[in-house]
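In: Pasting the sequence and the predicted coordinates here, then a few questions.
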Amino acid sequence: MPDPLMTLVDDAPSSRQVEDLLQPHRRLIARLRRSEALSTGDVEAALRQMTELASTVLRVERVSVWRLCEGGGRIECLDLYSRRTGSHEKGMSLGIRQGPTYFAALDTERCIAAHDARTDPRTTELFQTYLEPLGIGAMLDAPVFLHGQMVGVVCHEHVGAPRYWRLWEELLAGTLSDFVAHVMEAEERAVAQAEVARYRAHLEALVEARTKELRASEQSFRDLFEASPTALVLSRVPDGRLVLINSRARQMMQLPSSVGNGEIDTARFYESLEDRDRILEDVRCQGFVDGRETRMRTFDGQPRWCQISARVITYDGEMHIAAGLNDVSGLKDIEQRLREAAMKDPLTGAFNRRHLFDVGAGELERARRYDRSLAVAIFDADHFKQKNDRHGHAVGDEILVLLSKIARSQLRQSDVLARFGGEEFVVLFPETSLDDAFSVTERLRERVAAAPVETAAGPVAQTISAGVVAWDRSESLAQMIERADRALYRAKESGRNRTERG
């Protein structure tokens, strides 16, 4: 009887088919980022939407999201979607004793791709208690990391025979786990904002009730300030000097205990003094600011993204600014990764076709307005299909990744490299003549041909063919690429491993 896993490997899609399969990945990112449930803080609805979309795109029967319980000994299900019944469940739990190897893998691996879950050493312990009763044959599980710690896992479960997970599916699973981390971070952020709001209301009530006897209650105020679960600072309005800073704020901003109150200016903690001045101006004009996200830095210069809520109060008979700080650096990192995932090809790291045309529209307008030159090159890997068929798609992927890496090493920071489809890449050269673009492309071609590509199958000789054109001021970017593609075709017809002008 043929091995079902080998059958799945033999049926692996071509690179062009992989490109088509990745389109749901990009649409998924866009849909999740625009999710109304996420924007309104409805965490349960956001997770339900994600599990349903993941089930459709990955074609799996079951998708679930689990959170690591306090102590790390169990994971609890936040949402389980069954594609067959269209239903959602939650509340189930799985203990570390049922699968200690699986729990260990969650802490160390970016993605657990168990093609045959019954025999995979990371999941086989779950066979009797979990896999066999549910008929699960393959699992694709992506741990969720928040602030550098594993806090949960997104599980994609294929019911039936074993299934070989493709690279694009593993990449998608990782992106979905990043989205869940984004949801959990947003939930933490909402809780922190509520805490700041509750404390601010309490502080206002306290200040109003105690205005006449402020001096007598100064020590009580300091005690309350220090006991707050929120990072709080109090600074003088005239000179910005810190008067009070509680332990939470000292820890967040890495302020040594040797630095006393009144010895440091708040300006030290801002990446940009303009940001500080805008906050101070708004506080002076309105009396407060709420939830202002600002780039800051710690006492020793480490960058931080903080959400600031501040207002003017009277302390010790003088005007001061009381501010609450919430560190949102982790959320900003996740947002940046989601933005990059939406505009980059996940395999090669080059920009995708959509981003190429977005940037290209602006460069064409700039070249037209300021009478600047512009050039485009298109290149692809010679005999790529034969190498794919001979060595396998994994080797083909390695070739594409290396071509992208070599191309980036030969290009300027202002040049735009994009994977156009399959084994084709396009380079946009702003403010570049045809001769200069041709020279750069030739250097790239020579660099690729100079040495074989080191792959899992051993060294593979590789060359590229390319076409280069200059903008004639009457055509669109798509028309330029079409002319460059015709020049590429001439290079192929002339024997390959060459560059032709268009």
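Out: Received it, and whenever you're ready, just let me know what you need. The structure displayed is predicted, hence computed values, not measured ones.

In: From here on, just use CA atoms for contacts and neighbour counts.
Out: OK.

In: So which residues of the stretch 351-500 of the chain form helices?
Out: 353-370, 384-391, 393-410, 434-450, 477-493 (DSSP state H, counting those that start in this stretch).

In: got the angle for the fourth one vs helix 393-410?
Out: This means helix 434-450. Taking axes from the mean of the first three to the mean of the last three CA atoms, to 10 degrees, one finds that helix 434-450 is oriented at 140 degrees with respect to helix 393-410.

In: Name the residues of helix 434-450 that come out as buried.
Out: 434, 437-438, 440-442, 444-445, 447-448 (16 or more other CA atoms under 10 Å).

In: With the first one instead?
Out: Of all the residues in helix 353-370, those buried under the rule 16+ other CA under 10 Å are 353, 355-356, 360, 363-364, 366-367.

In: and if you look at the shortest one?
Out: Burial within helix 384-391, assessed by neighbour count using 16+ other CA under 10 Å, is assigned to 384-385, 387-388, 391.

In: let's bring in a second one:
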Amino acid sequence: MKKTEPSRLAPAFPTSLFAQLAEATNDVIIVTTPDMELPGPRIVYVNPAFTRLTGYTADEAIGRSPRMLQRSGTDRVTLDAIKRRLVAGLEVHEKLLNYAKGGERYWLDLRIVPLRDEVGKITHFAAIERDITMDKRRLDELEMVADRDGLTGIPNRRALLRVIESEIAVLRSRSTARPYGRDACLAFFDVDHFKSVNDAHGHGVGDAVLLGIADRLTENLRRSDALGRMGGEEFALWMPGVTLRDAQELVDRLRRIVSEQPFETPSGPVKVSVSIGVTAFQPIDNLVHLMNRADTAMYSAKKAGRNRVVALEGT
């Protein structure tokens, strides 16, 4: 007689054990209804980890929308992307900023999966959320350090060029281009005879001068302007929303602010001047073209006698 093989089917796993897992995990679990239009989706379940993270009790959360955790700082683009995937019945994996009951900000690694019945209809969405606030803070700190000039604390070359390149992309994508020279301008600053300062007083004094220039420029910029140190004794200034004539006046005022008063250094007051080249963005420009033109204008200012501004129209 042939022996009967033991069944390969595992015994059923009771749903009550899933509930125990959800209650015990450190990850936040939220289950909602599937309706995406206001006032939905509505929360039908939260686990204790949700209360520990958000400060809301289950009674306070159930029946409300997860939008209760969102405020103006929550990225609208990410929220729209989440909604599109859920409407399409797809899983979601995003990082999202939310707000606790007391207003504290926290970052989530968020996964949302659709739950379906026997015929494949979506009955609920389940969100599994992990608090990554500390990881995000450490990453932000590392990015800030990487984007800052070590001496002056202002944005470094990489950070400033990233801002300029991003804004150029926006300017070039506008459906109705403004007249040439009305959108933004770029200026390069170079400290005159800076090698002589280092040779005469030492690099510590030179560093004090560069730090003083960065501070003085920063204190006198418009809120919309972006200043960065390009390296050595060279700085750059991005000025959105100005004509070339306006930009020339702005940077000439900064030139006077730098040159009229000496800088305090370990060796006493040191007076320096800057040569500045400025040019206007044009719709045909890319970042390299714009920088080359500003650089050419700056060297023209130095050749013309230093301590002056030269403006260069695009070609």
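Out: That came through fine. Since the model is a prediction, treat every value here as computed from it, not as a measurement.

In: on that earlier part again, now tabulate the helices of the stretch 351-500 of structure 1 in a markdown table and tack on distance to residue 136 of structure 1.
Out: Formatted as a markdown table, these follow (distance: least, CA to CA, whole Å):
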| stretch | distance to residue 136 of structure 1 |
| --- | --- |
| helix 353-370 | 37 |
| helix 384-391 | 31 |
| helix 393-410 | 26 |
| helix 434-450 | 45 |
| helix 477-493 | 47 |
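
In: Residue 229 of structure 2: what's it in contact with?
Out: Contacts for residue 229 of structure 2 (CA atoms under 8 Å, 6 or more residues apart in numbering) come out as 149, 154-157, 235-236.

In: switch to 6 Å and redo it
Out: Counting by CA atoms under 6 Å, 6 or more residues apart in numbering, residue 229 of structure 2 touches 156-157, 235.

In: What of residue 192 of structure 2?
Out: Counting by CA under 6 Å, 6+ apart, residue 192 of structure 2 has contacts 273-274.

In: Now check structure 1 for the residue matching residue 275 of structure 2.
Out: Superposed on structure 1 with TM-score structural alignment, residue 275 of structure 2 falls opposite residue 466.

In: can you check residue 98 of structure 2 too?
Out: Taking TM-score structural alignment, the alignment pairs residue 98 of structure 2 with residue 296 from structure 1.

In: same check, this time on residue 235 of structure 2
Out: Aligned against structure 1 by TM-score structural alignment, residue 235 of structure 2 finds its counterpart in residue 425.

In: Distance-wise, check its match relative to residue 464 of structure 1.
Out: Plainly put, residue 425 of structure 1 is 10 Å away from residue 464 of structure 1 if you go by CA to CA, to the nearest Å.

In: for residue 337 of structure 1, same thing?
Out: From residue 337 of structure 1 over to residue 464 of structure 1 (counting by CA to CA), the distance is 31 Å.

In: Comparing those two, which shows the higher neighbour count?
Out: residue 464 (26 against 14; other CA atoms under 10 Å).

In: Pull the contacting residues for the more buried one.
Out: Counting by CA under 6 Å, 6+ apart, residue 464 of structure 1 makes contact with 380-382, 445, 497.

In: Adding distance to residue 172 of structure 1, write those residues out as TSV.
Out: Output for those, formatted as TSV (distance: CA to CA, whole Å):
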residue	distance to residue 172 of structure 1
380	26
381	26
382	29
445	32
497	35
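
In: Now for these: which two are most distant?
Out: Using CA to CA, the pair of the contacts of residue 464 of structure 1 lying farthest apart is 382 and 445, separated by 11.0 Å.

In: and the most centrally placed residue in structure 1, what is it in contact with?
Out: The centre of structure 1 sits closest to residue 337, judged by CA atoms, centre = their mean, with a distance of 1.9 Å. Applying CA under 6 Å, 6+ apart, we find residue 337 of structure 1 in contact with no residue.

In: Repeat that for residue 21 of structure 2.
Out: Contacts of residue 21 of structure 2 (CA under 6 Å, 6+ apart): none.
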